[in-house]
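> Any chance you could fold what I've pasted below:
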Amino acid sequence: MRRFPWPRASVPIMLTMLTMLAACAPADEMPSAARTGPVSVVKTVDMPAPSVAAQPDLMATPDGALLLSWVEPMGEAGHRLRFSRLAAGAQGWDAPRTIAEGTGWFVNWADTPHIYAMPDGSLWAHWLRSTGPARMDYGIDLVRSGDGGATWSAPQLVHPSGTPGDHGFVTFWPQARDRLGIAWLDSRQKAADGAHAHHDDGHHGAGAPMMLRAALYDAEAKQGAEWPLDTSTCDCCTTSSAMTDRGAVVVYRGRGEGEIRDTRIVRFDGERWTTPRDVHEDGWQIAGCPVNGPVVVAEGGTVWVAWYTEADGMPELRAARSQDAGDSFDAPVTLAKGTQVLGRLGLARGDGHLVVAWLEQSPDEQQVLVLARHDERWGQAQRTEVARLSARGRASGIPRVQWHAGAAWLAWTDVDGDAPRMKGARVTFTR
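Presented below is the predicted three-dimensional model:
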């Protein structure tokens, strides 16, 4: 398993108090809010995955359904990537279907598979597999299904075959009704510099930097154009993308001179990409990768980005809004701040709400999954404690959040003893 560095291991841990509303409700529902404010209701969701599953992904589809994918260990047979569909208005998940299975996969807590639904009804998915002799030689396998996931195309590597080093941290977007956009972090220039084993040094800062690349795929699952977007990025922070009325935007953590690792954005108008620019110049200097990437959603020309930083010496979640498709951003606002904040953000938008999910850690080292609802100006914040986790450290992975059927849906990994267990919740807002 990939051992990403965690630079805050020695930070003291505390938990800010959450305001809770005591009210009568079924055993699996937990109202949470200030007494005079809006009421949120957290309802446990039964998951279609087996108890050993982990690495969840959530996707709200163009036809109003919700997709959930996960990875199952199969012992000596390797791993299996599966998914289930919750149709609009349905009471339960469809029977799980298998996307792929096999040995030689590269499975870890942060760089996880994704599933994606396109406007033409096709499904796309990816996972990571080992591609060379070194531990960190692994690549991105991409597949497409045109029949709802019953069958899938043969897996193909996104990057050139035989390219040493690591390739991952994928994000998808719909470049057209039947054309997929994909961006990822790529270490080919690091490998060419002779430092592709850089993760073993524990700092993710040696040698040439990682880069951000992108490509387009057509309805035949064939790669068209492919570009380098940024030749100096953080090594292992998640990426995120969204569609604006001026094209796709991709956000990621850059790596600037003096090891400044702030959030950057690029936009694609269908022909060319913009030059990378900072969402905000935090000035966070860190000689290592925090494994804590930014997230983005968009509507028309408005873009909302949320990210983690320690630029002021304290863990903090910031967010900013652009009203010109990412050309410029308002001054950032603080969503959460304090030594309890772990980050690992999720962001979703729906019905005029912005919802942000993240992890915090309590004084007894118990992790807490938090969801905050905001209006589209990042105002009127409403904070809800979704769940208290038994997991510690990396075992909880990265929570996922999507807006579906008038509610925020979340999926995350917890543990039952030493074994992972996927869990989920639906959060509704009554007023």
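> alpha carbons only for contacts and neighbour counts from here, please
Fine.
> Now for the nearest residue to residue 20 once chain neighbours are set aside: which residues touch it?
What sits nearest to residue 20 in space, not counting adjacent residues and going by CA to CA, 6 or more residues apart in numbering, is residue 32, at 4.8 Å. Residues near residue 32 by CA atoms under 8 Å, 6 or more residues apart in numbering: 19-22, 39-42, 383-385.
> Please repeat the previous calculation with a cut-off of 10 Å.
Residue 32 makes contact with 18-23, 38-42, 382-386, 427, 429 under the criterion CA atoms under 10 Å, 6 or more residues apart in numbering.
> Could you also give me the structure for this second sequence? I'd like to compare it with the first:
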Amino acid sequence: MPRRLLLLLAAALAACADAPAPEPDVEPPALADGEVAVPADSGAVAPRLTTGPDGQPVLSWVEPAGDGWALRMARWTGSGWAEPLTTDRGDDWFVNWADTPGVVVQSDGSVLSHTLLRHPGGSTYAYDVGVRTDGERRLLHTDGVAAEHGFVSGVALADGRAGLVWLDGRNQGAGHGHHSGAMTLRYATVGGDSAQTDEVELDARTCDCCPTAMVTTPSGPVVAYRDRSDDEVRDVAVVRQVEGAWTEPAIPHADGWRIEGCPVNGPALAAAGDHVALAWFAGGDSTRVWLSVSGDAGATWGDRVRVDGGAPLGRVGVALLADGSAAVSWLENVGDDAELRVRRVGADGSLRPAVTVATVDAGRSSGVPHVAALGDRALVAWTDSATATVRTAVVSP
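The predicted structure follows:
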């Protein structure tokens, strides 16, 4: 993105720091048109949006298959979704509303899939991460402990491998939750044979079950996650890989949210070059959805800007549009339901009116929506529990 746009955005964000987001001057829009049919069967859940090597969105989801489940994916054609492919299937999967499988599309077009496999003989929350490319499925981690391993985020690396980050409960043993040992954040690379290398611990104490986020930049991968201090403050932290080494965790903006339990509400990242956008939810005395941007691959961050409508549930997503603006998605409480909304923060610092994409269940059945860029528009994916399937729509926030 041109340097002038970065400077304009940074200045505008500083001016808007911590300010409440303005609400539209007009009546909230009706449900956004532009819905795009997803080639998924009934019962599909857990949509994820990522980007292929051609810069086009890729959608993955989980759907019933016989006595088990299948991980399916479809590529964006420019006007809709291509015929879906099955990247993995199994009858021993752990299927959850927040901890979801996904795919990483490599530079050569090959696909790495990651799924959640119940640990043999383990408890409900004892499950492993399985990874598969063209051959045998292997485990992402090497500890062998019957514990929680999940909340995976992955990116394609320039050397042809995939970089994967996950929450690893090996230090919790068979326990689960904040009364057990500490959850950790770990990273490894996976090659075409599904074998992992370079496993490293990035943080020794994190929130137990908040989704992670990861992007790659010319300066190296950037990871965001919810941290956990000794006195139970659970602010969002960032770690970066610089010249092959991982930095110490840093908190771009301290919310001071103290909660004795996991809120299951993780951050989101998007990147275009070294321009990185971070969106996150914060609770406490009042709930907020925040956006902050970095022009140096996450080394420093601009002031945070509030984007919600006053009563957010969180479950955020973020995408960087062609003009350098950010499209932030989140769930907003509206009566007994929730609205999936998208708001655009322009490169000039303007906050456009929020667009309502859909009305969804305010509970867990609506899952965690995702958003991706389509030029200057946004592509949104979510689980619709009313129709028992995955839906997508193109909007112009």
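> picking that back up, can you tell me which of the contacts of residue 32 of the first structure are buried?
Among those, those buried by neighbour count (16 or more other CA atoms under 10 Å) are 20-21, 39-42, 382-386, 427, 429.
> Pull the number of nearby residues for the equivalent of residue 115 of the second structure over in the first structure.
Aligned counterpart of residue 115 of the second structure in the first structure: residue 127 (TM-score structural alignment). Using other CA atoms under 10 Å, residue 127 of the first structure has 27 neighbouring residues.
> follow-up on the earlier one: gap between the residue nearest to residue 20 of the first structure and residue 239 of the first structure?
As judged by CA to CA, to the nearest Å, residue 32 of the first structure and residue 239 of the first structure stand 31 Å apart.
> what's the answer for residue 42 of the first structure, then?
From residue 42 of the first structure to residue 239 of the first structure the distance is 28 Å (CA to CA).
> which residues touch the residue nearest to residue 164 of the first structure when sequence neighbours are not counted?
What sits nearest to residue 164 of the first structure in space, not counting adjacent residues and going by CA to CA, 6+ apart, is residue 137, at 5.5 Å. Taking CA under 10 Å, 6+ apart, we find residue 137 of the first structure in contact with 106, 129-131, 162-167, 187, 191, 196-197.
> my guess is residue 283 of the first structure contacts residue 309, does it?
Yes. Look at residue 283 of the first structure against residue 309 with CA atoms under 10 Å: they come within range, at 9.1 Å.
> The two: which has the busier surroundings?
residue 309 (24 against 17).
> What residue in the second structure is paired with the more buried one?
In the second structure, residue 309 of the first structure lands on residue 282 (TM-score structural alignment).
> OK, contacts around its match?
So residue 282 of the second structure contacts 234-236, 254-258, 263, 265-267, 288-290, 312-314 (CA under 10 Å, 6+ apart).
> Strands - which of those residues land there?
Residues of the contacts of residue 282 of the second structure located in strands (DSSP state E): 236, 288-290, 312-314.
> Let me know the closest of the residues you listed to residue 39 of the second structure.
Sorting those by how near they are to residue 39 of the second structure, with CA to CA, puts residue 314 at the top with 27.4 Å.
> what's near enough to touch the corresponding residue of the first structure for the closest one?
Residue 314 of the second structure maps onto residue 343 in the first structure when the alignment is built from TM-score structural alignment. Residues counted as contacts of residue 343 of the first structure (CA under 10 Å, 6+ apart) are 290-294, 307-309, 315-317, 336-337, 357-361, 369-370, 398-399.
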